[in-house]
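In: sharing a model prediction with you, sequence too.
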Amino acid sequence: MTTTLITGGNRGLGHEIARRLVQAGQTVWIGARDAGNGRKAADRLGAGFVQLDVTDDASVDAAVETLRARVGHLDILINNAGILGEVTAPEDMTADQIRHVYETNVFGLVRVTHAFLPLLRKATAPSVVNVTSGLGSFTLTHDPERVESQYPLAAYGSSKSAVTMLTTQYARTIPDVRFNAVDPGQTATEFTGHIGHSVEEGAEAAVRIATLGPDTPTGTVTDRAGTLPW
């Protein structure tokens, strides 16, 4: 049975991805900073729970040891945890504001990926799915017909550009693990102020990649409609 860990899986998009993968027959572990909320979400879904703060080395290391002891390997890691940060005009953005967003969205992804690689390599067809965003796409943020061009989110958008590039670099240099990035699009969750398409639609790209098994590609960047332009 496929074992999957989803960071930030206790609510919103991560919760919906977890629900769908449990429904697909996977053994899903929800990683969340808040133990109370995380356990409640896991119990609702029939998933496992592990306390995991992607910004904290000790928390990530403890999560690795928990899964090593309980499962012994990890088939799929979904790096979903992310924050929007302060919505500030780019000209007023400070280094500290950007650093705060990068600590979760970029450094957290790297920290978790690095820590879980040994467990992923114990799986038959290991896969990492990174949740990116069209707000980090040069093409889409310059297209007046796209919603991504309407939001000057310098910190969040640039962090997701970094997520996409990290994904392609991992894919090029780690051939024994598949790495792919997915864009949920503007999804109506607490994260977006409940603006956008349904959470079911937002989860589609991640669920598709996470259920391909041995046919999972590597180095792709997609949304639910297909290849995402960059």
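Out: Now that the structure is in, tell me what you want to look at. Numbers count the residues shown, from 1 in each chain.
In: from here on, just use CA atoms for contacts and neighbour counts.
Out: Noted.
In: all helices of this protein, in order?
Out: Ranges of helices within the chain are 12-23, 35-45, 57-70, 95-102, 108-120, 138-141, 154-173, 199-210, based on DSSP state H.
In: name the residues of the shortest one that come out as buried.
Out: Of the residues in helix 138-141, those with enough neighbours to count as buried (16 or more other C-alpha atoms under 10 Å) are 138, 140-141.
In: any chance of those residues in TSV with distance to Arg44 as columns?
Out: Below are the buried residues of helix 138-141 laid out as TSV (distance: C-alpha to C-alpha, whole Å):
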residue	distance to Arg44
Phe138	39
Leu140	37
Thr141	37
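In: buried sites along stretch 60-74?
Out: Result for stretch 60-74 [16+ other C-alpha under 10 Å]: buried residues 60-61, 63-64, 67, 73-74.
In: please apply the same query to stretch 16-32.
Out: By neighbour count with 16+ other C-alpha under 10 Å, stretch 16-32 contains the buried residues 16-22, 26-32.
In: of those, closest to Ala225?
Out: Ile17 (17.2 Å; C-alpha to C-alpha).
In: a markdown table please, covering the buried residues of stretch 16-32 and showing distance to Glu200.
Out: Conversion of the buried residues of stretch 16-32 to a markdown table gives the following (distance: C-alpha to C-alpha, whole Å):
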| residue | distance to Glu200 |
| --- | --- |
| Glu16 | 7 |
| Ile17 | 8 |
| Ala18 | 11 |
| Arg19 | 10 |
| Arg20 | 9 |
| Leu21 | 12 |
| Val22 | 14 |
| Gln26 | 18 |
| Thr27 | 20 |
| Val28 | 18 |
| Trp29 | 19 |
| Ile30 | 18 |
| Gly31 | 20 |
| Ala32 | 20 |
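In: included below, for side-by-side comparison, is a second structure:
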Amino acid sequence: MKTVLITGANKSIGFESARILAKNGYFVYLGARDAAKGKEAAAKLHAEGLTNVEPIQIDVTDKASIKAAQKSLAEKQASLDVLINNAGILGSWEQSAQDVDVNIIREVFDTNYFGVINVTQAFLPLLKKSDAPVIVNVTSGLGSLTLHSDPNSKFYPVKTAAYGPSKTALNAFTVVLAYELRDTNFKVNAIDPGYTATDFNNNQGPFKVEDSAAFVVKYAMLGTDGPTGKFFSHDVPENNNECPW
């Protein structure tokens, strides 16, 4: 049975991704910063008959928490097949480049960028023991500099001085990591689930959680012939959902 760790999986897209993967026969480690919420989320899936789900406490902004989660998983599994770096925060709604508090930028980057790096580095040894390891970095179309520079793009007027740049940085990290692992079986991609109605954005957006989670899971289940070093967006239907950087 293949194994997957999903950060921020106690709700929304992360939780639905856990459900889909569990239904597809993966053993899911449901990562949550709050251990109680993680147990509650796992219990919901157990009640649906999905017993191949286990909660694991992991705060992506806390290296000690990441280390403890890695140790716990390594004691139970010889390898990890899939890592979905899903945990993320928006920060405050007011993010003007002219007067945003730098502490807000630091807080957003701590989760959306540095957290992903720390989690990925911690679990790489286990991923390298998989025959076909996959890393999905959940990003946003707001991280595309190309779309942000195009007046005809729907992303053009939506500027954030913290959230968008944190995803741009994440995209850059994805490119570097995919390049370094290019001669291995690793598949490393940046995946944008699209503008989805969740509590993350006050339940705005045209996509349902179930559909956006399915989009993320599609790239989590890549085989050895799948793409790597790419940016795919649910919001960009053309060119097989490949999004410009």
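Out: Cool, the structure landed. Predicted model only: the values in this text are computed from it and were never measured.
In: next, the TM-score between them, please.
Out: TM-score of the superposed chains, computed with TM-score structural alignment, normalised by the length of structure 1, equals 0.95; 230 aligned residues with a C-alpha RMSD of 1.3 Å.
In: and the helices of structure 1: which comes nearest Ile83 of structure 1?
Out: Proximity to Ile83 of structure 1 (C-alpha to C-alpha) singles out helix 95-102 among the helices of structure 1, at 6.3 Å.
In: so that closest one corresponds to what in structure 2?
Out: Mapping helix 95-102 of structure 1 onto structure 2 (TM-score structural alignment) gives residues 102-109.
In: between the buried residues of helix 138-141 of structure 1, which is nearest Thr227 of structure 1?
Out: Leu140 (12.4 Å).
In: how long is stretch 191-211 of structure 1 end to end?
Out: 25 Å (C-alpha to C-alpha, to the nearest Å).
In: with stretch 74-81 of structure 1 instead?
Out: 18 Å.
In: so which bit of structure 2 is that stretch matched to?
Out: Using TM-score structural alignment, stretch 74-81 of structure 1 pairs with 80-87 in structure 2.
In: so how far is that stretch off the chain centroid?
Out: Its chain's C-alpha centre and that of stretch 80-87 of structure 2 lie 7 Å apart, by C-alpha atoms, centre = their mean, to the nearest Å.
In: so what touches it?
Out: For stretch 80-87 of structure 2, contacts defined as C-alpha atoms under 8 Å, 6 or more residues apart in numbering pick out 2-9, 14, 60, 111-112, 116, 119-120, 123, 126-138, 220.
In: ok so, going back, can you pick out the most distant pair from the buried residues of stretch 60-74 of structure 1?
Out: Farthest apart among the buried residues of stretch 60-74 of structure 1 by C-alpha to C-alpha are Val60 and His73. That separation is 15.4 Å.
In: for Phe179 of structure 1, see how far away the residue nearest the centre of structure 1 is.
Out: Nearest to the geometric centre of structure 1 sits Asn80, at 2.2 Å (C-alpha atoms, centre = their mean). Separation of Asn80 of structure 1 from Phe179 of structure 1 (C-alpha to C-alpha): 14 Å.
In: tell me, what's touching those two both at once?
Out: Asn130.
In: stretch 133-142 of structure 1 corresponds to what range in structure 2?
Out: Against structure 2, stretch 133-142 of structure 1 falls on residues 140-149 (TM-score structural alignment).
In: measure that stretch end to end?
Out: From start residue to end residue, stretch 140-149 of structure 2 stretches across 15 Å - C-alpha to C-alpha.
In: got the contact list for that stretch?
Out: 153-159, 163-169, 171, 191-194, 233, 235, 243-245.
In: from these, keep the buried residues only.
Out: 155-156, 159, 163-169, 171, 191-194, 233, 235, 243, 245.
In: how about the contacts made by Arg11 of structure 1?
Out: Arg11 of structure 1 neighbours (C-alpha under 8 Å, 6+ apart): Ala41.
In: try it again at 10 Å.
Out: The neighbours of Arg11 of structure 1, taking C-alpha atoms under 10 Å, 6 or more residues apart in numbering as the test, are 17-18, 30, 32, 37-38, 41, 189-191.
In: before we move on, what about Ala18 of structure 1?
Out: Going by C-alpha under 10 Å, 6+ apart, the list of residues near Ala18 of structure 1 reads 4-6, 9-11, 24, 26-30, 41-42, 45-47, 78, 203, 207.
In: now Ile20 of structure 2
Out: Ile20 of structure 2 touches 26, 28, 210, 213-214, 217, counting by C-alpha under 10 Å, 6+ apart.
In: isn't Gly38 of structure 2 up against Ile6?
Out: No. Gly38 of structure 2 lies out of contact with Ile6 (C-alpha atoms under 10 Å); the separation is 11.2 Å.
In: what sits closest to Asp110 of structure 2 if chain neighbours are left out?
Out: The shortest distance from Asp110 of structure 2 to any non-neighbouring residue, by C-alpha to C-alpha, 6 or more residues apart in numbering, is to Thr61 (6.1 Å).
In: does the one you found touch Arg106 like I think?
Out: No. Under the criterion of C-alpha under 10 Å, Thr61 of structure 2 makes no contact with Arg106, lying 11.2 Å away.
In: who has more neighbours out of the two?
Out: Thr61 (20 against 16; other C-alpha atoms under 10 Å).
In: can you list residues touching both of Thr61 and Arg106 of structure 2?
Out: With C-alpha under 10 Å, 6+ apart, Thr61 of structure 2 and Arg106 have common neighbours 112-114.
In: format those residues as JSON lines; extra columns: distance to Leu181 of structure 2 and neighbour count.
Out: What follows is the shared contacts of Thr61 and Arg106 of structure 2, written out as JSON lines (distance: C-alpha to C-alpha, whole Å; neighbours: other C-alpha atoms under 10 Å):
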{"residue": "Asn112", "distance to Leu181 of structure 2": "22", "neighbour count": "29"}
{"residue": "Tyr113", "distance to Leu181 of structure 2": "19", "neighbour count": "25"}
{"residue": "Phe114", "distance to Leu181 of structure 2": "19", "neighbour count": "19"}
